[in-house]
Structures are given as C-alpha cells and as structure tokens.
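*Asks:* Need coordinates for the below:
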Amino acid sequence: MSKQVRLQQMYSVMEEMLNSGGTVNFNPRGYSMCPTLRNDGDRVVIKKTNSLKKYDLPLYIRPDGSFVLHRVISVNKDGTYNICGDNQWVIEHNVKHSQVVGVVTTIERKGKTFSVNNPLYKIYVVFWVAIRPIRHILFGGIRKLKKAIMKNIGKKNI
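*Replies:* A predicted model of the protein is given here:
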C-alpha cells in the first residue's frame, strides 16, 4: 500500500537527501509535461545541481510555494532561466537558481529507465523545444482533423 504525499510536505526531507549527495524520486502529477512525462505512473529521479542548462528538467519552487517540474528552454545572461512545460506555450521567465530544488537525471516508465543523457532522448528534447512555437498550431490542426473524421464516421454509422 502506498500513500500519496504532496511535495511541500516532504520538502525538508528531500532537501536533506539532496544536500547530502543523494537522490529523490517521485511520481510527477499533472499534464503540463506530456508527452515526456505522463500522469499514469511515470517516476523521476532528481539530484542536486549547481547550475542548469538548456533542455534540463528542474524541480523548482514558485514564489507562491508550488512545486513545478518544467523544462529549461533558455538560460539568461544574468543566470536566470526561462522555463516551460512540454505541453504548454506560456514561458515562465527569470526563474532564479535559488528556486531550484534539483534536476531530473532519470525517467522511469512501465519498468523501463531512461537517462536524460541518452542520445535519443536528447534528440527528442531538442526537436520538442524547437517546435514549441508552432506546436499548438500543429496539434490543434491534428485535433480538428480527428474531430472531423470522427464526426463523419459517426454520420456514416447512423
């Protein structure tokens, strides 16, 4: 039996583990990182980091205290980060490193483990970030096409 606990409740333990050189794993919740992270049992492993680079997946704390796991899409000259969920279009600007709890090193899905250093994962991430400005057009068009097809199939079955 497992119990779901909010990250806020575990933060002091997480911080202690990460500061002592350990790792922390948890199941991310929500859909903002789809399709990279799914809400149906994916697990991530994070470690402490001194700096982030483009494409990293940091766990950070917003000023309102909420924990967020999104992707770095650029690093600013002042050392802050511009971050966005893989399933989102709005960029969160100027996230400070002091807000960063850790960075994802590994993704676990259905018994398989994927390192963020895997070359295929890196190619996927570069592509996914590159098409960010047009994803909503691409996928919005695909959704409309699917809807139109399903509507026509429904009419033929009547």
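*Asks:* Please make it C-alpha for all contacts and neighbour counts, starting now.
*Replies:* OK.
*Asks:* Check which helix or strand Asn94 maps to.
*Replies:* Element membership for Asn94 (DSSP states H and E) is strand 92-95.
*Asks:* List the buried residues of that strand.
*Replies:* Using 16 or more other C-alpha atoms under 10 Å as the test for burial, strand 92-95 gives His93, Val95.
*Asks:* Check which element follows it along the chain.
*Replies:* Following strand 92-95 in sequence order, the next helix or strand is strand 100-109 (DSSP H and E).
*Asks:* That next one: what's the following helix or strand?
*Replies:* From strand 100-109 onward toward the C-terminus, using DSSP H and E, the following helix or strand is strand 112-115.
*Asks:* Relative to the whole chain's centre, how far out is that next one?
*Replies:* Once both centres are worked out by C-alpha atoms, centre = their mean, to the nearest Å, strand 112-115 turns out to sit 15 Å from its chain's centre.
*Asks:* do the same with stretch 126-144
*Replies:* Taking C-alpha atoms, centre = their mean, the mean C-alpha location of stretch 126-144 is offset from the chain mean by 16 Å.
*Asks:* And the contacts of that stretch?
*Replies:* Tyr55, Ile73, Asp86, Trp89 (C-alpha atoms under 8 Å, 6 or more residues apart in numbering).
*Asks:* What about the last one, how many residues nearby?
*Replies:* In this case it means Trp89. Counted with other C-alpha atoms under 10 Å, the neighbours of Trp89 add up to 14.
*Asks:* residue contacts, it?
*Replies:* The contact partners of Trp89, by C-alpha under 8 Å, 6+ apart, come to Arg132, Pro133, His136.
*Asks:* Now the second one, please; I'll put the structures next to each other:
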Amino acid sequence: MQQREIKLEQIEQTIRKVLARGGEFSFYPGGTSMQPFIVQGRDKVTLAALPDRIKKYDIILYKRENGTFVLHRVTGKKENAYIFRGDNQFSDEYGIKREQMIGRVTEIIRGDEVIPVNDIKHRMWAGFWVNTVFFRRVKRFCLKCRKKK
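*Replies:* Next up, the predicted model:
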C-alpha cells in the first residue's frame, strides 16, 4: 500500500469521529520526541478512544492550545490537568486537559511485530524510562562536557 503524507489537522475531525464510534486509527507519527520507543519512518501507532481513566505511562495524542499535535507519554496528574513528556525529552509539559486529548495509543507496529502498550513488559519499560530521566540528563551533560575538551 502506498503511503502519503497528510497533516493531522486536515483529518482531525475524522479521527475524532472514528474513535468516538469505537473504531481505531493508525498513522506514522513524525518527530523524534518519542525515541527510542517510537521512531519516525519505522513505527506506526494505533489510536483508540480515550479510556474513562487515563493512567500514568499511557501514550496520548493531544492538541496544544497553539494547534500543534503531540504524541507524548503521561508522567503524572496535577489537579484537573495532566503532565506529559516525550521519551526523548527531559522537560515535562504541564496543564494538558482531557478536552485537548484525542486518543490513546494501544499498539506500536514495527515491521511485522505488534507491540501492545498495555502489557506488563511495556509498562515496566515505560516506568523505568520515565523515572530515570534525571540519570539520562546527567549522562547527556557529561557527554557534552567530554566533547568540549
């Protein structure tokens, strides 16, 4: 099947309708913010409707107030808003409301392999990755210092 690039803003309403009716929507996300787990051009993600309860480590497609679409992982909740961070990032994004969220990733398709994101293996990996951000930040800083010498 031939792939073609379509901007999410062009099909946002269609995606929302499909998910609201219990369907699924798959696409190839762009960008590097979710590496190493989701790699642009290699991995396809499948979205489903948001569950009643959004959990820490869920991967959610949401829309920022400036109109940008973002696929990031939930790292926490504060009052009535959620905290998100890309796996390849070190800073949290605060204040994302449920109304901004479009769908939750249920699986990653990598070639012939289907990776369900709600299985115990993935949730353990996600917990490790999210909770070691400080150490990864220190490692990155040290590598930069070595390059400067």
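*Asks:* ok so, going back, which one of the contacts of Trp89 of the first structure has the most neighbours?
*Replies:* Top of those by neighbour number is Arg132, holding 19 neighbours under the definition other C-alpha under 10 Å.
*Asks:* ok so, going back, just the buried ones from the contacts of stretch 126-144 of the first structure?
*Replies:* Looking at the contacts of stretch 126-144 of the first structure with 16+ other C-alpha under 10 Å, the buried ones turn out to be Tyr55, Ile73, Asp86.
*Asks:* Filter the contacts of stretch 126-144 of the first structure down to the ones in strands?
*Replies:* Among these, the members falling in strands (DSSP state E) are Ile73.
*Asks:* now the helices for the first structure?
*Replies:* If you assign secondary structure with DSSP state H, the helices in the first structure sit at 7-19, 119-130, 132-156.
*Asks:* Work out the gap between the last one and the centre of the chain.
*Replies:* Once both centres are worked out by C-alpha atoms, centre = their mean, helix 132-156 of the first structure turns out to sit 25 Å from its chain's centre.
*Asks:* got it, and the first one?
*Replies:* In terms of C-alpha atoms, centre = their mean, the gap separating the centre of helix 7-19 of the first structure from the centre of its chain is 19 Å.
*Asks:* Same check on the second one?
*Replies:* Distance, stretch centre to chain centre, for helix 119-130 of the first structure: 13 Å (C-alpha atoms, centre = their mean).
*Asks:* angle of it against helix 132-156?
*Replies:* 90 degrees (axes from the mean of the first three to the mean of the last three C-alpha atoms, to 10 degrees).
*Asks:* Pull out the buried positions in helix 119-130 of the first structure.
*Replies:* Buried residues in helix 119-130 of the first structure, counting neighbours by 16+ other C-alpha under 10 Å, are found at Val125, Trp128, Val129.
*Asks:* Likewise for the first one?
*Replies:* Burial within helix 7-19 of the first structure, assessed by neighbour count using 16+ other C-alpha under 10 Å, is assigned to Met14, Glu15, Leu18.
*Asks:* how much space between the second one and Val24 of the first structure?
*Replies:* Distance of Glu15 of the first structure to Val24 of the first structure, computed by C-alpha to C-alpha, to the nearest Å: 9 Å.
*Asks:* again, but for the first one
*Replies:* Met14 of the first structure sits 6 Å away from Val24 of the first structure, going by C-alpha to C-alpha.
*Asks:* Common neighbours of these two, please.
*Replies:* Shared between the contact lists of Met14 of the first structure and Val24 (criterion: C-alpha under 8 Å, 6+ apart) there are no residues.
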